[in-house]
Every structure is written in structure tokens, then in C-alpha cells.
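A.B. asks: need the 3D shape of this:
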Amino acid sequence: MLTAEQAAATVRSILAEQRPDGAIPWFTGGHLDPWDHVEAAMALDVAGEHTAAEAAYRWLMRSQNPDGSWFAAYTEGEPSDRSRESNFCAYVAVGAWHHHLSTGDDSFLEEIWPTVIRAVTFVLGLGRADGTVSWRREEGGGAPDEALLTGCSSVHHALRCALAIAEYLEEPQPDWELAAGQLGHAVACHPERFLDKDRYSMDWYYPVLGTALRGEAARERLDRDWNRFVVPGLGVRCVADRPWVTGGESAELALALWAVGESTRAVEILKSIQHLRHESGGYWTGYVFEDDAVWPEERTTWTAGALLLAVAALGGDEATVSVFGGDELPTGLTADCCATVREA
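C.D. replies: All right, here's what the predicted structure looks like:
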């Protein structure tokens, strides 16, 4: 898929965008969101750039709001969207655990642990009665009584990583165990609890990527909508009814495929998006194939990050395998009725 030299150039494309304070925006002059910031930081860790990754996590530690959240977007270091999205805030747990598995640095894990606790506390404060999590808290403090399947799948993954940290540090979190189990059950078994975003490819593969689905149930889900979203030779559509393939979604699908033993298809998906590669090593966000046009004309750090994580998983990187494979992550308190569906 990539030579060592090509992979190194992709890593450099992320490092070139990282600000001196550790922040990793989408691109120079673009905004930062906490989720994509973590995705890029994890890619730095798989490349051995641990100092740069730690700087990214220290930016999160310094920037966390008193309630445990982060704003949805920052531009040039200042908040540009003051809403706070649950999956954005939860993802620090995934990054923190991945960083620890990459480095073995106990002292840093202990240092970032209070940040993780505050973030999870904020996220669970958005919990709904049906076990799902509202997708955001608005600037004024209100929260819509709505849950998103993609967001909740990501939160479920983050809760499992947070529980792994808690277990490692011998800091039991029974409320988190219950929340992880309830949320995983909702994602795996109750699509009616979420807003209908079926046209987006993320809602298709994220229950797998977020580790709520495994085994035959996961493979059946991926097979069911394969032809709706996958454009042979080009990648994965962001939205089913638009002629637009995107690198980030394609790389995430490859990671989900790998997680359920579909490595051959994962490699083919990653090969198919090499037309998005720029000579700098970065990747264009997307391509409108009916117009033969790159769009938008930006090379995003999170696209490069997602690709590097998928390549790392396929290559057997231990930290990435553990975090995204999910077999070694605590499951929380799972519902008996979903035991055969989850196959965790």
C-alpha cells in the first residue's frame, strides 16, 4: 500500500501542520476539532513521533473546559464553535490509551487520567434514558434529546478505552461499566433510538469501527450496504446519493474491515484511495468523480491520520491492534439479549 518512504512523508505532512503549542488543525489556517486532533495524534504515535503526540495531548489537557468538555472547533487557538459534542470529548480516552500502549509511559497516563475522568463525566452527563448519549451540548447549555449512531458508536469505543485505563490504574468506575454496556447494546440492537442518518456511510460502518458489532453480525452489516457506498477503484462515498468519495471514510472502513478479519478487502480500499495522495505525502479530503475534481481543495491531517492508523493495524502495530481490534478492551456490563450479536 505504502512504501516506508511514502509513509514517512505522510507523517511529515501531519507534523508540518502541528502548531508550536501542540494543536493539530485540519490544515494550515483551518480549524481544529478535538476528535480529529486525537486521530492525527494517534497516527504520530504509530510512526514513533511520541514527543509530538504527547504535545498534542498536552494541548488537550490545557484546553479542557472546567466541565470536562472541549469546544467543537478552534481556529488559531480560539474557540470558533462553542457547542460541545459528546463524541469529540470522549475520544481523548481512545488517544490516551493508545498513547500509553505505544509508549509504555505510566507517568503520562497518570497525568492525563484526571482529564479523561472529567471528559467521561461530561459525556455521561449527556446520557439519555434509553442508554444512548445526546450528540451535543449547545452553547447556551441545552442539549437536544437526540442521539446519533455514528457519534454513539465512537463514544462506546471511548468508554471501553476509558475502562481499560481505569483497570490499568486500579481505579474502578462501575458507572462507566454500566454506561458502556447500555450504549453498546443500543448501538448493536436498537437502531430506532437514533436519528435517521442512513444516507451517510459513517452510520453504515461505525457500529463495527466502534467495536459494538463483531463476528458475523458485523460482516453482514458491511456486506449489506457495500454497493451503496463503495465505488470500485475510487473509495467510499461520504453520502450514498452523491458522487463524492472521501479518504477519511475510506480509511475508516478499511480499519473496520480489518477488525472483523476482512484484511484483503481493507487493503483494496486503501489502494483505491491512493489517487487522493499529494506529492507532499498528504491526502486530499475527497474527490467528485462525476466532475473529475478534487473537492474540497484541502489536504486534511485527519485523512492522513486515519490512513496511517489503518495501515498500522494491517501491519500488526500492537497499540493500534489492541485499541481498534477491541478484543482486549473491557466490555462493560453487557446485556444478555445481545450476547450473540456482539460476539465480543
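A.B. asks: drop to CA atoms for contacts and neighbour counts, all remaining ones
C.D. replies: Fine.
A.B. asks: for residue 52, what are its contacts?
C.D. replies: Contacts here follow Cα atoms under 8 Å, 6 or more residues apart in numbering; on that basis residue 52 touches 15, 22, 41, 44.
A.B. asks: narrow these to just the buried residues.
C.D. replies: Among the contacts of residue 52, those buried by neighbour count (16 or more other Cα atoms under 10 Å) are 15, 22, 41, 44.
A.B. asks: any idea whether the last one is helix, strand or coil?
C.D. replies: If I follow you right, that is residue 44. Three-state call for residue 44 (DSSP: H, G, I helix; E, B strand; the rest coil): helix.
A.B. asks: do you know how far the residue nearest to it when sequence neighbours are not counted is from residue 301?
C.D. replies: Distances taken as Cα to Cα, 6 or more residues apart in numbering place residue 53 nearest to residue 44, at 5.7 Å, with adjacent residues excluded. Distance of residue 53 to residue 301, computed by Cα to Cα, to the nearest Å: 13 Å.
A.B. asks: now do residue 143
C.D. replies: Distance of residue 143 to residue 301, given as Cα to Cα: 29 Å.
A.B. asks: out of the two, which sits in the more crowded spot?
C.D. replies: Higher neighbour count among residue 143 and residue 301: residue 301, with 33 against 16, using other Cα atoms under 10 Å.
A.B. asks: closest to residue 343 out of the contacts of residue 52?
C.D. replies: Nearest to residue 343 among those, counting by Cα to Cα, is residue 41 at 29.9 Å.
A.B. asks: leaving out sequence neighbours, find the closest residue to the closest one.
C.D. replies: Residue 41 sits nearest to residue 53 (Cα to Cα, 6+ apart), 4.8 Å away.
A.B. asks: can you tell me the SS state at that neighbour?
C.D. replies: Of the three states, residue 53 takes helix according to three-state DSSP.
A.B. asks: burial count for it?
C.D. replies: Residue 53 has 29 nearby residues by other Cα under 10 Å.
A.B. asks: can you pull the contacts of it?
C.D. replies: With contacts defined as Cα under 8 Å, 6+ apart, the neighbours of residue 53 are 22, 41, 42, 44, 45, 99.
A.B. asks: OK, contacts around the fifth one?
C.D. replies: It refers to residue 45. Counted by Cα under 8 Å, 6+ apart, residue 45 has contacts 53, 99, 102.
A.B. asks: quick one: contacts of the helix or strand hosting the second one?
C.D. replies: This points to residue 99. Here residue 99, judged by DSSP states H and E, is contained in helix 92-103. Here helix 92-103 makes contact (Cα under 8 Å, 6+ apart) with 34-35, 38-39, 41-42, 45-46, 50, 53-54, 57, 106, 108-109, 112, 116, 119, 157-159, 161-162, 164-165, 318-320, 323.
A.B. asks: Proceed likewise with the subsequent sequence, for comparison:
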Amino acid sequence: MISHAEVVRTAESIAAMQQEDGGVPWPEGHVDAWNHIECLMAMSVAGLEEPVRRGYAYLARHQRADGSWPMKLVDGVPTELGGESNHAAYIAVGLWHHHLVTGDQGFTEAHWPMVKAALDYVAGLQTERGEIVWERDAQGRDATYALLTGCSSIHQGLRCGVRLADHLGDPQPHWELAADRLAHVLAAHPEAFADKSRFSMDWYYPVLGGAVRGRQALELLEREWATFVVPGLGIRCVSDQPWVTGAETCELVLALDALGDRERAARLFADMQHLRHEDGSYWTGWQFANRKHFPYERSGYTAAAVVLAADALLEASPGAGLFRDIAGTAVFDPDVCGCSAPVLPPQVH
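C.D. replies: Take a look at the predicted model:
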């Protein structure tokens, strides 16, 4: 386990990447809302409030009238105009996490309209069956398919949005219904999503996002454990490549922690520390057949995942239980999805 001082140093490596306008970019230079928010969450854990405030101001400036953000921005200029549903939903996770960590009621109230607009955008992309399509393009056309990883993250966003709404006395019951329906599809209808099963994220994200918990979650993780986990190194990004990645490994750590499996979570977290750089940042991945860092970069989103996983294991901040505590009950509606029997509702551990 890394120390609190090392966690802070890692968060400071993210702050060093932040641009003057407040955006936290990928190594190649573009900003997307999801990874940007994840980086703000990590800096919140470390108490780096000034860069966090600049980061949320960046989001407020670039949110569009429909509640979405451009898929990619470079130097504050949109370069890909579609609006991804999971990018929009993650603002609720970020703001709820910020509130848990800081207790700053004024900040939460000031940014609540941003969350409302974003989650209403997301709810508007839900299909009759319950999945949420992955984007609305620049011409206003909804995508024809949904992504399992994206919808799992959206489920967490909707749950966090409901908690924010209740806390602020502005209930949004349509978000809760959307989350319930989405949870059922995630738990029971893999056919609703494009096949991305070679990616490890599609394996563990239904657990990480809170849609699948309890016995069903443990069985889900066990099915592909040997496919993705490389003992001593972390987990593969994709099943057919000898390549482990730090962000995915730390997200699996968070999923295991959410299930109460802290022993395996801590072991995996220790395994990926070979990616740590002396300045506290983290290499994105390691190609273990060629024994080279791949890609040859240190990414903010990897550092952010490390900080959030460390915080969960150390229980250092008031936001440490964020991924542990977000779960809900799936709605079973045979008239909508055609199920013959309901799945067991998630169990909170």
C-alpha cells in the first residue's frame, strides 16, 4: 500500500498536467469530460482545491445547452462534436464525490444546474428496453447501439444524481426510474450491448458501477478472472494482448473493494505499483512480452484511478466509499424486456 504522502504526490502530478484554462488533458492533448472529472475527483481527495475549482469552471464553460459536452476539446476548442452519454453522466459522480469529501454546500448548490442538465440529457437517450445509447451526434441523431461499460458508468451517475437531488431537496424520480431500468438490463440482458467483451472494462464495470452486486457480482468476476488478471502485474486491457494497464487494474480494485473483497483488492493494487514513476505519476501500461511501457506515456487518468483506489483501501477521505455505496434495485418489467424471470436485486456490502 502506498502512503498518504505518496497519494498526494500522485494527485499533484495530475495538477501539473492541468492546462491554464482548467482542462486536464490526455497525453496527446485533448480533453474529454469523463477523464477530466475523474482527475478532479483525485485532486479533491488530496485537498488540491484550487485546481479542482478551475476544473469545474472549465466544465461549466464548455457544457452545451442540451446538457452534454463535446466528445473532445483541444485548447478549449471542440474537435469532435458528438455528445457521449457516459461523459455527461459522470458529472453527477464528480459533484457528489466533491460534496462528500469537502462538505461544501455552496459549491454543490452552484453546480447543481450543470448536473440536472447533464442527467436529463442522459435520460433522454434511454431506449424503451432500458439501455442508454452511447451518443447523440452533431446532427442530433441518437446512436443505434449502447455500450456496456458506458451504461455501467451511467448507472453510477444516475444513482449519484439521485443522492444529490435528495440532498438538495429537488427530487428527480425519473432519474431513479431510469437507473432501475438500466440496472436490470445490465444484469440480465447482455444482448442489449455492442460486443466489446475482449476489453476488461466490459467484464468488471457492471460491478464497479453498482448495477451488479452480491453473489451475481462475485460469479461474474470469477468467470473471467483467469482471462484478464496477470499475477504480479495487474490486469489486461484486452484479453488477446500481453498488455496490463494501471487504470483498469485500479478500477477492478475498486470493484473488489465494493464487494468487500479487500484482500484481492489490496493484492492487485500492490501488483500494479511497478507502473509508478519517481515523480508520483503512473505509466499507462506495460507490454509484458516486449517488457516495455506501452503506450510510452504517463496519463492523468491512470494517476486518478490510483488515487481513488488508494483512498478506498485506506478509507482516508469522506469520499472513500463512493463506489462501495452506489447500488440499487433493478426493475423487472416483462412487458418491456421480455424476461421470463427477474434477476436477484443487487446487495449492498
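A.B. asks: hang on, the earlier thing: what is the most widely separated pair among the buried ones among the contacts of residue 52 of structure 1?
C.D. replies: Every pair of those checked by Cα to Cα; the farthest is 22 and 44, at 11.9 Å.
A.B. asks: residue boundaries of the strands in structure 1?
C.D. replies: Under the criterion DSSP state E, strands of structure 1 are mapped to 31-32, 73-75, 78-81, 84-85, 136-137, 230-231, 235-237, 244-246, 286-288, 293-294.
A.B. asks: winner for burial among those strands?
C.D. replies: Of all those, strand 235-237 carries the top mean neighbour count, a mean of 29, counting by mean count of other Cα atoms under 10 Å.
A.B. asks: who touches residue 58 of structure 2 in this structure?
C.D. replies: Residue 58 of structure 2 makes contacts with 21, 22, 23, as judged by Cα under 8 Å, 6+ apart.
A.B. asks: and the residue lying closest to the first one once chain neighbours are set aside, how far from residue 147 of structure 2?
C.D. replies: Spelled out, it's residue 21 of structure 2. Closest residue to residue 21 of structure 2 apart from its sequence neighbours, by Cα to Cα, 6+ apart: residue 58 at 6.7 Å. Distance, residue 58 of structure 2 to residue 147 of structure 2, by Cα to Cα: 27 Å.
A.B. asks: now do residue 276 of structure 2
C.D. replies: Taking Cα to Cα as the measure, residue 276 of structure 2 falls 31 Å from residue 147 of structure 2.
A.B. asks: and those two? Which one has more around it.
C.D. replies: Between residue 276 of structure 2 and residue 147, counted using other Cα under 10 Å, the more crowded position is residue 147 (21 against 17).
A.B. asks: what residue in structure 1 is paired with that one?
C.D. replies: Using TM-score structural alignment, the equivalent of residue 147 of structure 2 in structure 1 is residue 148.
A.B. asks: which residues touch its match?
C.D. replies: Residue 148 of structure 1 makes contact with 134, 135, 194, 195, 197 under the criterion Cα under 8 Å, 6+ apart.
A.B. asks: go on, residue 48 of structure 2?
C.D. replies: So residue 48 of structure 2 contacts 11, 12 (Cα under 8 Å, 6+ apart).
A.B. asks: ok, how many other residues are close to the aligned partner of residue 228 of structure 1 in structure 2?
C.D. replies: Using TM-score structural alignment to pair residues, one finds that residue 228 of structure 1 aligns to residue 227 in structure 2. When neighbours are defined as other Cα under 10 Å, residue 227 of structure 2 has 15 of them.
A.B. asks: same thing with residue 345 of structure 2?
C.D. replies: Neighbours of residue 345 of structure 2 (other Cα under 10 Å): 20.
A.B. asks: settle this for me: it is touching residue 332, isn't it.
C.D. replies: No: here residue 345 of structure 2 does not reach residue 332: they are 9.6 Å apart, not a contact under Cα atoms under 8 Å.
A.B. asks: just to revisit the earlier point, and the match of residue 228 of structure 1, how close does it get to residue 194 of structure 2?
C.D. replies: For residue 227 of structure 2 relative to residue 194 of structure 2 (Cα to Cα), the value is 20 Å.
A.B. asks: what's the answer for residue 21 of structure 2, then?
C.D. replies: Distance, residue 21 of structure 2 to residue 194 of structure 2, using Cα to Cα: 36 Å.
A.B. asks: same question, residue 170 of structure 2
C.D. replies: On the measure of Cα to Cα, residue 170 of structure 2 and residue 194 of structure 2 end up 35 Å apart.
A.B. asks: in stretch 191-205 of structure 1, what's buried?
C.D. replies: Within stretch 191-205 of structure 1, the residues that count as buried by 16+ other Cα under 10 Å are 193, 194, 199, 200, 201, 202, 203, 204, 205.
A.B. asks: let me fix that: stretch 287-300 of structure 1
C.D. replies: 287, 288, 294, 295, 298, 299, 300.
A.B. asks: you'd agree the second one is up against residue 294?
C.D. replies: So the one you mean is residue 288 of structure 1. Yes: Residue 288 of structure 1 lies in contact with residue 294 (Cα under 8 Å); the separation is 6.2 Å.
A.B. asks: can you tell me which residue is spatially central in structure 2?
C.D. replies: For structure 2, the residue nearest the mean C-alpha position is residue 153 (5.2 Å; Cα atoms, centre = their mean).
A.B. asks: skip the chain neighbours and tell me the closest residue to it.
C.D. replies: Leaving aside its sequence neighbours, residue 153 of structure 2 is closest to residue 209 (5.2 Å, by Cα to Cα, 6+ apart).
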